[in-house]
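**Student:** how does the following fold in three dimensions:
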Amino acid sequence: MSGANRHYVLAAGGTGGHMLPAFALANELERRGHHVALITDERGANIPGKPDFLPAHIMPVGRFGKNPVRWLGGVAKVMEGRKMALRLFENFEPSAVVGFGGYPTLPALLAARSAKVPSVIHEQNAVLGRVNRLLAPRVNAIGTAYPQVARMKAKWLDKTYLVGNPVRAEVLALRDEPFPTFSEDSLLKVLVTGGSQGASILAQVVPDGLAMLPPALRQRLQVTQQCRPEDVGAVRERYRNHDIPAELATYFENMAERLADTHLFIGRAGASTIAELTAVGRPAILVPLPIATDDHQAANTREVVEAGGARMIRQSSFTPKELARQIQVLSQRSGTLGNAAHKAWNCGRPDAVKDLADLVESFGGAEMMDVIRVGKNNARGASQGVAVGQGAARDAAEERVS
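**Tutor:** Reported below is the predicted structural model:
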């Protein structure tokens, strides 16, 4: 296989948080002249945004819950998926297999190890996920979205690289656009989402919280809110009773355009959400999902909150009164929102997809360019967000390939 035209297999679980970074990497690798295939489950194959050129191979998914009785069935599914992945590898001959977390990743990466194909995992959250923890000792490299990742063992750091979390091209295109003007006379444009399906807690709290703002500020509100279908009617009624103009929908296709006009975001703290907010530079009030595994959404907020680009409110404390208080703090002076936006922007990693592609391409002959080494040789650089030099990255890549 020629150095300029290689094959890569991406494996990801069936949620947007896993699939969207995989789609972004697929587009980048295809742009560089490579062939890419996808391993996922039925849910993943139906996530919007899959590139047309990307064939999806649906594998059996073995899930491992708290009941050990079901583990035998889960193991059987994993081994069945591993055999299917091995057959794919025989025909496709990948230079590397890249896992993005979720159960479909497990059989694909186990097959890669069996076939002696180099493997990489990418962790989108600030806590290493369950499947990625199982795979971390067995892979050649780990790409992370944050400088600090909980559940990451010290012995894995030498093969760990800070790349960031890839975001959609249409969102990344907004990075060099200025923050929308906000003054004492302008509208305060608020965007509220709870992920792809919205969140009921936001439907319950946000309209009443906005209504508690001082009249001079409340009269300048312009709200866009994504809601669950069952919540739309009640939320519309609340805004109508509070005399607050609001556009409501269960899904917004043009989310990048909405984000471009936004002064303040209110919503959950999923990895993709924070990656997009920091890529564009938008201040936020973040309400982590309390049932998220290992409380990873709260961990995701740490970097941007410490930088001053966002505020985090635990769901147990997320009341209309507290929300109104936080909004007032952020909007009481004309420059406060703009300063927070700049601090969020500084947390963005706009080269995430390029850096991840460089890391993946290093398994096949290409040099790895300016990807931050998180291990002991570059601990200071990772914590400060300073890229290592090309020579150090190249040496690390050669160590990994040899």
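**Student:** only C-alpha atoms from now on, for both contacts and neighbour counts.
**Tutor:** Noted.
**Student:** what are the boundaries of the strands in the stretch 251-400 of the chain?
**Tutor:** Per DSSP state E, counting those that start in this stretch, the stretch 251-400 of the chain carries strands over the ranges 264-267, 284-286, 310-312, 372-373.
**Student:** can you list those strands in TSV and add mean neighbour count and distance to residue 172?
**Tutor:** As requested, these are exported to TSV (neighbours: other Cα atoms under 10 Å; distance: least, Cα to Cα, whole Å):
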stretch	mean neighbour count	distance to residue 172
strand 264-267	23	17
strand 284-286	27	17
strand 310-312	23	19
strand 372-373	28	20
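**Student:** could you dump those to a markdown table with distance to residue 203?
**Tutor:** Formatted as a markdown table, those follow (distance: least, Cα to Cα, whole Å):
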| stretch | distance to residue 203 |
| --- | --- |
| strand 264-267 | 10 |
| strand 284-286 | 14 |
| strand 310-312 | 18 |
| strand 372-373 | 40 |
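**Student:** list the residues that contact residue 264.
**Tutor:** Listed by Cα atoms under 8 Å, 6 or more residues apart in numbering, the contact partners of residue 264 are 188, 189, 190, 191, 282, 283, 284, 285, 337.
**Student:** residue 224 too?
**Tutor:** 189, 190, 191, 192, 246, 247, 248.
**Student:** to compare against the first, here's the next sequence to fold:
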Amino acid sequence: MKQNSKILIAAGGTGGHIFPALSIINEIKMNDFIVITDQRGENYFNNFFSNKNINHKIFVHKVSSPSNELFIVKLRSIYQLLISLLKTIFLILLNKPQVIVGFGGYPSVAPVIAAKLLKIPSIIHEQNAIIGRANKLLGKISNLLALSFFETKNTENNHNLIYTGNPTRKEHCLRQLSYSAPNKTQKFEILIVGGSLGANFFSEQVTAIICSLPRELRENIYITQQVGKNDISKVKRIYNNHQIEFFIESFFDNIFEKFKKAHLIITRSGGSSVAEILTSRRPVIFIPLPTSFDNHQLENTKLITNIGGGWVLDQNNEVVKTLKKLLENLIKNPKKLVIASNQIKKLSKDLEVKRKNKSATEFFSDVLIDLIKTNHKKISKPC
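**Tutor:** Predicted structure coming up:
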């Protein structure tokens, strides 16, 4: 692909949509990028581009879900979509991108519709094991619907599917780093990542569960935890009161470094979280967000838990008792973690074979480059 191809990237403002987009931009950075996002996503993209020499323009579109039951809210959402569509058509005519890539969320809707109207090739990427509302619509009009999970639900009527996996940053790929359980002279290191949705549950409930462990176990653990800014001082005080060593921040810029050191991850199960577990090959306890659309976070966990690579707990069903018992078991029997890590390693290798022995980021980038080269006349065969 010649340098300085113009690529329009559209993504909603949550990490699950943003992080795959950033991974692809970083992989093929010798190009010009036009970014369409919402107010939440603007900070992610600004922070990403601030220390990188990548040509880009960022445009913020105000869009919202039309699924609200209130008629006036539906009308407002449709109006916002129409405005976004007009703005996008103008941007495309002015900047002439060769391809449009949607990473989900409502900011992706207008760009992919505009691509269809203006006959520009487009790709939609779905992060979860159950396709989202916006992607379900857009997948029918885009050239390719790229899947993070080999068997994504509710895609039966789509004939343009291709399995790519979920792109992650290169730093997260720890395939060359072996996993070992903590020995008697090491602390048992637990990484807790609550995510932007439902983080209070991790700050309050998960913290309390860890502090309820027997003293002899608390003395041998080290906690690295993502905590909301408003909860940092409270969580630090609780851990100090229970003589637990910890490192707490509201956001980890070098999260991959935390993954390297962790013996166990406790996290939600959004698409990006599952992808990071796959690439880091760390044992995991998933606590899915119970309010996720179509309960897709629970569905996401099955890829790893079904092969024994981790454990899944129901936040609404005696999680306090269950998580405490599980943590006690794993701390006392660290060989179970090694078995889980080996299972994830095997799964990760099997999925790479389906991507021609490439990472999700590399394979998705190749598909994108191929689409630009051929102008959608000869696309790689979908799965």
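**Student:** by neighbour count, which of the contacts of residue 264 of the first structure wins?
**Tutor:** Counting neighbours by other Cα atoms under 10 Å, the top entry in the contacts of residue 264 of the first structure is residue 284, with 32 neighbours.
**Student:** roughly how far apart are it and residue 252 of the first structure?
**Tutor:** 19 Å (Cα to Cα, to the nearest Å).
**Student:** now swap in residue 243 of the first structure and tell me
**Tutor:** In terms of Cα to Cα, residue 243 of the first structure sits 23 Å off from residue 252 of the first structure.
**Student:** how about residue 100 of the first structure?
**Tutor:** Using Cα to Cα, residue 100 of the first structure is found at 25 Å from residue 252 of the first structure.
**Student:** so if I had to pick from those two, which one is more boxed in?
**Tutor:** A count of neighbours by other Cα under 10 Å puts residue 100 above the other of residue 100 of the first structure and residue 252, at 27 against 15.
**Student:** how close does the residue positioned nearest the centre of the second structure sit to residue 360 of the second structure?
**Tutor:** In the second structure, the C-alpha closest to the average C-alpha coordinate belongs to residue 272, at a distance of 1.8 Å (Cα atoms, centre = their mean). Distance, residue 272 of the second structure to residue 360 of the second structure, by Cα to Cα: 12 Å.
**Student:** got the contact list for the equivalent of residue 337 of the second structure over in the first structure?
**Tutor:** Using TM-score structural alignment, the partner of residue 337 of the second structure in the first structure is residue 337. Residue 337 of the first structure is in contact with 182, 263, 264, 283, 330, 331, counting by Cα under 8 Å, 6+ apart.
**Student:** return those of these that are likewise in contact in the second structure.
**Tutor:** Contacts conserved in the second structure for those, counting by both residues aligned by TM-score structural alignment, their matches' Cα atoms under 8 Å: 263, 264, 283, 330.
**Student:** of those, which is the nearest to residue 92 of the first structure?
**Tutor:** Distance to residue 92 of the first structure across those (Cα to Cα) is lowest for residue 283, with 44.2 Å.
**Student:** for that closest one, which non-adjacent residue is spatially closest?
**Tutor:** residue 341 (4.8 Å; Cα to Cα, 6 or more residues apart in numbering).
**Student:** so the one you found versus residue 305 of the first structure, what's the distance?
**Tutor:** Relative to residue 305 of the first structure, and taking Cα to Cα, residue 341 of the first structure is found at 12 Å.
**Student:** which stretches in the stretch 151-300 of the second structure count as helices?
**Tutor:** Ranges of helices in the stretch 151-300 of the second structure, per DSSP state H, counting those that start in this stretch, are 199-201, 207-211, 215-218, 232-241, 255-261, 271-280, 296-305.
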